[in-house]
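S.K.: Here is a sequence with its predicted model. Questions after.
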Amino acid sequence: MKLEDNAVQVATIGFTGKTAQRFFDSLKQAQIRTVLDVRLHNTSQLAGFAKKQDLRYFLENLCGAAYLEIPELTPEPDLLKRYQGKVLGWDEYAAAYLELIAKRGVERQLNIDLFRSGCLLCSEHLPHHCHRRIALEYLNTQWNSSLNITHLV
């Protein structure tokens, strides 16, 4: 299938399980212009090099990229807590998160141009069990498959 010329290239990445070198090199190689932070907890010491307070500096100086928080795509605290506490399984969490972003109407709140050469950031190493993948898949259905999604690992 040939991508249309107007397709928006967007990526996702998780910082867990990556060294800073691998993380920033992946962003540079993918020619990411903006990292879109969709984490609920982005100031934790556990975030290491990806703490919100430091990430803007690292992105600008190591990658020539910008940093932007996208709170519309973060899960609600209680939902995340129930998933992390194993009260909800992945399928229940994913369905509840999808319902949440649909209820928020994120496709109307966010401009597709924000995602152009952008990369959604979360903590999960792989996208399979991460809300960043669900968010982009949802937006892609709402925006008539205008997103070409790549998961950086």
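M.R.: That came in fine, so what should we check first? Numbers count the residues shown, from 1 in each chain.
S.K.: Going by C-alpha atoms from here, please, whenever you check contacts or count neighbours.
M.R.: OK.
S.K.: And the helix or strand encompassing Y57, what's buried?
M.R.: Per DSSP states H and E: Y57 is located in helix 52-58. Buried residues in helix 52-58, counted by 16 or more other CA atoms under 10 Å: K52, L55, R56, F58.
S.K.: quick one: secondary structure of the residue positioned nearest the centre of the chain?
M.R.: For the chain, L120 is the residue whose C-alpha lies nearest the centre (CA atoms, centre = their mean; 2.4 Å). For L120, the assignment made with DSSP: H, G, I helix; E, B strand; the rest coil gives strand.
S.K.: just the strands in the protein please.
M.R.: 8-14, 34-37, 66-69, 118-122, 147-151 (DSSP state E).
S.K.: alright, now check it against this:
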Amino acid sequence: MTVAVATIGFTKTTAENFFARLKAAKVKRVIDVRLHNTSQLAGFAKADDLAYFLKTINGMDYVPEPILAPTEELMKFFKTDKGDWDVFSRDFSALMKERKVEKALKPSFLDGACLLCSEATAHRCHRRLVVEYLNKEWSGALTVAHL
């Protein structure tokens, strides 16, 4: 069974563009993988507001999933201290392994879902690391689109 999953970031975009991309991708559920989901980076992306907007505008569910978020220490290392991406990637992958996220979640949970984080692109964002890790652990069960 192949599971279609997407990822999206909300910075450097408008609310109109953000919600349109989700709708065009036929997303059913947005899974928030941020450590702090009350971010002020974009007004429409605060957890409570986002849940309302997703349901009202696109008929989508909102699910915060903290098991897929980095720790405070990892975020500080990478963002505040401008740490090395390769070190962050290695340490975050080790954290997912320690948390056994591949056992805590099922591929069906991600079917039609979109992982949400703040980074504009997936290139240097942990949401990409999440789908890559799960795809490896689930023997390539995911088809991933970065919106």
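M.R.: Arrived safely, thanks for sending. This one's a predicted model, so the numbers in the text were calculated from it and none came from an experiment.
S.K.: related to what we said a few turns ago, so can I have a markdown table of the buried residues of helix 52-58 of structure 1 showing distance to S146 of structure 1?
M.R.: Shown next, in a markdown table, are the buried residues of helix 52-58 of structure 1 (distance: CA to CA, whole Å):
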| residue | distance to S146 of structure 1 |
| --- | --- |
| K52 | 29 |
| L55 | 28 |
| R56 | 27 |
| F58 | 30 |
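S.K.: Out of those residues, the closest to D113 of structure 1 would be?
M.R.: R56 (19.8 Å; CA to CA).
S.K.: which one in structure 2 is aligned with the closest one?
M.R.: Aligned against structure 2 by TM-score structural alignment, R56 of structure 1 finds its counterpart in A51.
S.K.: any idea how far its match lies from F10 of structure 2?
M.R.: Taking CA to CA, to the nearest Å as the measure, A51 of structure 2 falls 14 Å from F10 of structure 2.
S.K.: got it, and K106 of structure 2?
M.R.: K106 of structure 2 is 25 Å from F10 of structure 2, by CA to CA.
S.K.: And these two? Which one has more around it.
M.R.: Neighbours per residue (other CA atoms under 10 Å) separate K106 of structure 2 from F10, with F10 holding more: 21 against 12.
S.K.: what's around the closest residue to the more buried one other than its chain neighbours, how many residues?
M.R.: Excluding its sequence neighbours, the residue lying closest to F10 of structure 2 (CA to CA, 6 or more residues apart in numbering) is S118, at 5.2 Å. By other CA under 10 Å, 23 other residues sit near S118 of structure 2.
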